[in-house]
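Colleague: Sequence plus the predicted model coming up.
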Amino acid sequence: MSADGRRDARGRQRGAARAHGDGHRSTAAPSQRRRGSDPARTAAFDVLRQVDASDAYANLVLPPMLRDRRVTGRDAAFATELAYGTLRMRGYYDAVLAQCVDRDLDRIDPPVLDLLRMGAHQLLGMRVPQHAAVSETVGLARERVGAGAAQFVNAVLRGITRTPADEWTSRVSAPSVEAGDDVARLAVTQSHPAWVVRALRESLVASGRDASELEDLLAADNAAPRVTLVVRPGLADERDITRPGRSEPDASRGRWAPTAYVLPGSDPGAIPAVRDGRVGVQDEGSQLVTLAFLAASVEGTDERWLDLCAGPGGKAALLAAVAGERGARIVANEVQPHRTELVHRSLGAVLADAVEDVRTGDGRDVGRDEPAAYDRVLLDAPCTGLGALRRRPESRWRRTPQDLAALTVLQRELLDSAIDAVRPGGVVGYVTCSPHVAETQVVVADVLKARDDVERIDAAAAVREVAGADVPLGDRDDVQLWPHVHGTDAMHLTLLRRR
């Protein structure tokens, strides 16, 4: 290996790479050398197959799989980066693979295509030594899809190795550069569908930011997020994330939310307070918009709160924890029964007096069935999830522009119901984990056009009350967070008061 290669191998994936094949080099061809593969690569492959075959989410499938198979330590870190990284950069790797095969990629069997993408990520994204990346992936192919497919995988991956990794970006983006199509270039190099690239550029501008930030935003979507904990008020404090004998917590404080702590490792389940529900795993942006919603003042009583779309329960648990401190109660509503069960679990550690009800029902009916019944209503609306692509990388490949039509109709109906359910003087928080203008500014504007009983509240002021004056926000009364600016998911918050 060259000196440059050795330096590359000492990067973020160095330890894992050495644990997965950086040993004595065999003179045998990879197809002859390996008959199977290691547990980490096998787990990553099985995750990719579940994501493709059953629309599963990798962040829900991989952790229990690793636990069940007892894959830990470096192996677990390797499997995590291999699965998530392959999903994030699929578009880029497909552009590379298209130049290395003699057929359209949609004519390659899906399991074989997943193996090729995994191999490409090891070679181009993780800088695993070439012989290890090729031989281990070919061994897995031989074990799972047969000898003939393994020979094909071997040939294609060896084709990738003939071009230096840093030259592939220029090579696959050359047609877009020559055509002057910056959206197409970024779609390939930053591995996002072109319609998502255009939507994010529009969203940046609409929220008062510069379109030149687009590439940084896309790159932030492709960076593996750190695990962020929420220390639920009244239920836990720093001592609960501090090992015995240490004076400092094992996690560092977040940037904006006083409840947020960033875990240096990737196994929150090792913390007892996480296992018993007093501490949770929750993006700091999600915590921040929830706390800002609670910072907005209501006129009159402040005793009964509603989480209209509560599943899977992270915001509901934070609301309930604060409700317990303030002497309020929450009702958590969720339309899908299996997600209602997740809400029950999330609220397991919360004081019973703080939770009035956890129920299954259509949020669109609540305003009609319980008019003016709540002092606060939080609507975390179903959305495209374009703000959480770094956590759910497969979402970018599942969503289409056609999804917006049905989602924005649903969002408007839910927001109308939320406004009807809050009493005059009460507050509604409209939240999405998407920065798409159609799901944020347009939905709110459309609903308010048809009503004369609602006024906007300065959400930026509420966020600053929680996060401090230094939090960078646009010159608007709603708030849009960004991965490349705030280090959070791209959460949106609009605050409204019922007249």
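Modeller: Received it, and whenever you're ready, just let me know what you need.
Colleague: make it CA atoms for all contacts and neighbour counts henceforth
Modeller: Will do.
Colleague: Pull the residues that contact stretch 373-381.
Modeller: 293, 298, 301-310, 411, 414-415, 418-419, 421-423, 425-432 (C-alpha atoms under 8 Å, 6 or more residues apart in numbering).
Colleague: Now intersect those residues with the strands, please.
Modeller: Secondary structure from DSSP state E places 304-307, 422-423, 425-432 of those in strands.
Colleague: And those, which is closest to residue 72?
Modeller: residue 432 (34.2 Å; C-alpha to C-alpha).
Colleague: Which residues are in contact with the closest one?
Modeller: Counted by C-alpha under 8 Å, 6+ apart, residue 432 has contacts 380-383, 385, 439-440, 491-493.
Colleague: Could you check how far it is from residue 452?
Modeller: Separation of residue 432 from residue 452 (C-alpha to C-alpha, to the nearest Å): 23 Å.
Colleague: Over to residue 141?
Modeller: On the measure of C-alpha to C-alpha, residue 141 and residue 452 end up 63 Å apart.
Colleague: quick one: which of the contacts of residue 432 is nearest residue 459?
Modeller: residue 493 (6.8 Å).
Colleague: quick one, what contacts residue 197?
Modeller: 183, 186-187, 214, 218.
Colleague: Could you export those to JSON lines, including columns for secondary structure and distance to residue 54?
Modeller: Shown next, in JSON lines, are those (DSSP: H, G, I helix; E, B strand; the rest coil; distance: C-alpha to C-alpha, whole Å):
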{"residue": "183", "secondary structure": "helix", "distance to residue 54": "30"}
{"residue": "186", "secondary structure": "helix", "distance to residue 54": "29"}
{"residue": "187", "secondary structure": "helix", "distance to residue 54": "26"}
{"residue": "214", "secondary structure": "helix", "distance to residue 54": "32"}
{"residue": "218", "secondary structure": "helix", "distance to residue 54": "27"}
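Colleague: take the one below as the second:
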Amino acid sequence: MSDRSPRNRAPQVRPDRVRVVAFQVIRQVTAEGAYANLALNKALRDARLSGRDAAFCTELVHGTLRWQGTYDAFLARSVSRPLADLDPELLDLLRLGTHQLLNMRVDSYAAVNEMVTLTRSELGQKRTGLVNAVLRKISQRSLDQWIATVAPAADSDPIGYLALAEAHPRWVVEAFNRALDRGAAAGQAVASGVLEQLLVADNEPARVSLVVRPGLATVDELVAGGATPARWSPYGAVLEGGGDPGRIEAVATGRAGVQDEGSQLVAIALASAKVDGDDANWLDLCAGPGGKSALLASLVGDGQLTAVEPLKHRAELVRANLRAIPGNHKVLVGDGTKPTWPAGSFDRVLADVPCSGLGALRRRPEARWRRTPTDVVELRPLQEALLDSAITSVRPGGVVAYVTCSPHPDETRAVVDAVLGRRDDASLEDARPLFPGVPDLGDGPDVQLWPHLHGTDAMYLALIRRS
């Protein structure tokens, strides 16, 4: 934003409306557990913010939430009492001010004064002195200077340094490092700079990726609407400058949708795997909200997709995604770990299991601070049960795609190895040939996509064949 922007002029008595909206959204996320993207989209509509105001508000919200842990480390050096003793709404306001001072092109004097005005409006006059003093301390150093002051030494504790410098919890950085090091010497990801590349990519906002429903729309239609073809997916396109996907007719009519390219690639891989004999009955075992279901239903041809989702409201989302697609496809509300169909009923099964979501941190800025290692541990039994059910549900000779939107080793290969270790009727196959043209897929046989290598969410796929 230009330094001549109205936001860098002397603050008015009333708080800046965009900052008010941003602060209120941040409070919904931190205090009420709201999802940032959903809360922000609603707030922008309600406040009728568009153009530069909407972009400014989006960066205030997403940036503050993304860098929250790092900013807390800086604030801990700038506040005279423990951060835990601060009222949560005051801490959120300080984080919002810190983001403007260290990571946005906002004049420091204007940023501090705007935040003091916002404090007076939202929290009362008595909080303004503390906000003014703390943010002026923050403004005395640049982001790099604060990192050099607070972070562990990079040579003695590279994981700790990267965690603070790139705004990821340490346990997440450690998990990513383990995943990147798989098949290589321990510490290779750190030494080569690959781990840092991943963390940097994780802090870049994800592009708006679109997918056509094969047979209903073409990529050319999306291109005519202002998108550019995706790099890897034959059915994908990207809105490079962002904007509302609904303005493209194919998206508005359900003949195309919004879906990360990584999600497209794992669904296409399952549909492309060789299957001998019948190939008319496909199953999506964990279907909500239905993006992969819609792509699979478009690819099954004259066959039928059965989509299973335990939550009724998410099952309705699946139905909405399938509505425009011809065929007698089914949506069942039920528990995928307790099949209501006979064993071996399906030719292909997608098990896109619930996971920590650590592979989608670009688009869910709050998730990195909301998730904990306990979440990974608690999800493991469900992931194993769903994969076990998926293998039982596929016929001999059929294939299962075990998919997670997480690169955490305990949610990916460890789950596959644990389940296959208990069974003698299924085996892991090399999935890499199912991603034609996509580079850097590792040593296999499973596939891990990465933001820094592929520009996608960190989707994982293991291809399993029932014997």
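Modeller: Okay, I see it. Keep in mind the model is a prediction, meaning the values are calculated, not measured.
Colleague: The stretch 201-350 of the second structure: strands as residue ranges?
Modeller: 208-212, 228-229, 236-239, 256-258, 281-284, 304-309, 330-333, 346-352 (DSSP state E, counting those that start in this stretch).
Colleague: Select, out of these, the one closest to residue 152 of the second structure.
Modeller: strand 208-212 (35.6 Å).
Colleague: Run the chain-centre distance for the closest one.
Modeller: 15 Å (C-alpha atoms, centre = their mean, to the nearest Å).
Colleague: In the first structure, which residues correspond to that strand?
Modeller: The counterpart of strand 208-212 of the second structure in the first structure, using TM-score structural alignment, spans residues 227-231.
Colleague: do stretch 278-289 of the second structure as well
Modeller: Taking TM-score structural alignment, stretch 278-289 of the second structure hits residues 301-312 over in the first structure.
Colleague: quick one: contacts of the matching stretch?
Modeller: 316, 327-335, 339-340, 342-343, 346, 363, 374-382, 418.
Colleague: Now, of the residues you listed, which are buried?
Modeller: Buried residues within the contacts of stretch 301-312 of the first structure, counting neighbours by 16 or more other C-alpha atoms under 10 Å: 316, 328-335, 339-340, 342-343, 346, 363, 374-382, 418.
Colleague: Dead centre of the first structure: give me the residue that sits there.
Modeller: residue 391 (2.2 Å; C-alpha atoms, centre = their mean).
Colleague: Spit out the contact partners of that one.
Modeller: 59, 224-225.
Colleague: cutoff 7 Å now
Modeller: Contacts for residue 391 of the first structure (C-alpha atoms under 7 Å, 6 or more residues apart in numbering) come out as residue 225.
Colleague: tell me the secondary structure for it?
Modeller: Classification of residue 391 of the first structure using DSSP: H, G, I helix; E, B strand; the rest coil returns coil.
Colleague: Tell me if I'm right that residue 204 of the second structure and residue 364 touch.
Modeller: No - in this structure, residue 204 of the second structure is not within contact of residue 364 by C-alpha atoms under 7 Å, at 11.1 Å.
Colleague: quick one: which of these two has more around it?
Modeller: Neighbour tally, residue 204 of the second structure and residue 364, criterion other C-alpha atoms under 10 Å: the higher count belongs to residue 364, 19 against 15.
Colleague: which residue lines up with that one in the first structure?
Modeller: Using TM-score structural alignment, residue 364 of the second structure pairs with residue 392 in the first structure.
Colleague: so stretch 130-150 of the first structure aligns onto which residues of the second structure?
Modeller: Going by TM-score structural alignment: stretch 130-150 of the first structure matches residues 108-128.
Colleague: What are the buried residues along the matching stretch?
Modeller: Neighbour count says stretch 108-128 of the second structure has 108-120, 122, 128 buried, by 16+ other C-alpha under 10 Å.
Colleague: what do you get for stretch 456-467 of the second structure?
Modeller: 456-466.
Colleague: can you tell me which of these are in strands?
Modeller: 460-466.
Colleague: Identify, from those, the entry nearest to residue 370 of the second structure.
Modeller: residue 460 (21.5 Å).
Colleague: hang on, isn't that closest one packed against residue 408?
Modeller: No - counting by C-alpha under 7 Å, residue 460 of the second structure stays clear of residue 408, with 9.4 Å between them.
Colleague: before we move on, the earlier item: list only those of the contacts of stretch 373-381 of the first structure flagged as buried.
Modeller: For the contacts of stretch 373-381 of the first structure, buried by 16+ other C-alpha under 10 Å: 293, 298, 302, 304-310, 411, 414-415, 418-419, 421-423, 425-432.
Colleague: Residue 138 of the second structure maps to what in the first structure?
Modeller: In the first structure, residue 138 of the second structure lands on residue 160 (TM-score structural alignment).
Colleague: any idea which helix or strand carries the residue nearest to that match when sequence neighbours are not counted?
Modeller: Nearest non-adjacent residue to residue 160 of the first structure, counting by C-alpha to C-alpha, 6 or more residues apart in numbering: residue 100, 6.8 Å away. Using DSSP states H and E, residue 100 of the first structure sits in no helix or strand.
Colleague: hang on, residue 100 of the first structure packs against residue 161?
Modeller: No - using C-alpha under 7 Å, residue 100 of the first structure makes no contact with residue 161, being 10.3 Å away.
Colleague: before we move on, back to that, can you pull the contacts of the residue nearest to residue 160 of the first structure?
Modeller: Contacts of residue 100 of the first structure (C-alpha under 7 Å, 6+ apart): 156, 159-160.
Colleague: That one maps to what in the second structure?
Modeller: Match for residue 100 of the first structure (TM-score structural alignment): residue 78.
Colleague: And for residue 201 of the first structure?
Modeller: Checking with TM-score structural alignment, residue 201 of the first structure has residue 177 as its match.
Colleague: Please apply the same query to residue 73 of the first structure.
Modeller: Aligned partner of residue 73 of the first structure by TM-score structural alignment: residue 51.
Colleague: State the distance from that match to residue 383 of the second structure.
Modeller: On the measure of C-alpha to C-alpha, residue 51 of the second structure and residue 383 of the second structure end up 42 Å apart.
Colleague: of the contacts of residue 197 of the first structure, closest to residue 474 of the first structure?
Modeller: residue 214 (15.9 Å).
Colleague: Where does the nearest residue to that closest one once chain neighbours are set aside sit, in terms of helix or strand?
Modeller: Excluding the flanking residues, the one nearest residue 214 of the first structure by C-alpha to C-alpha, 6+ apart is residue 201, at 5.9 Å. Here residue 201 of the first structure sits within helix 194-206, counting by DSSP H and E.
Colleague: Residue 123 of the first structure now?
Modeller: helix 110-124.
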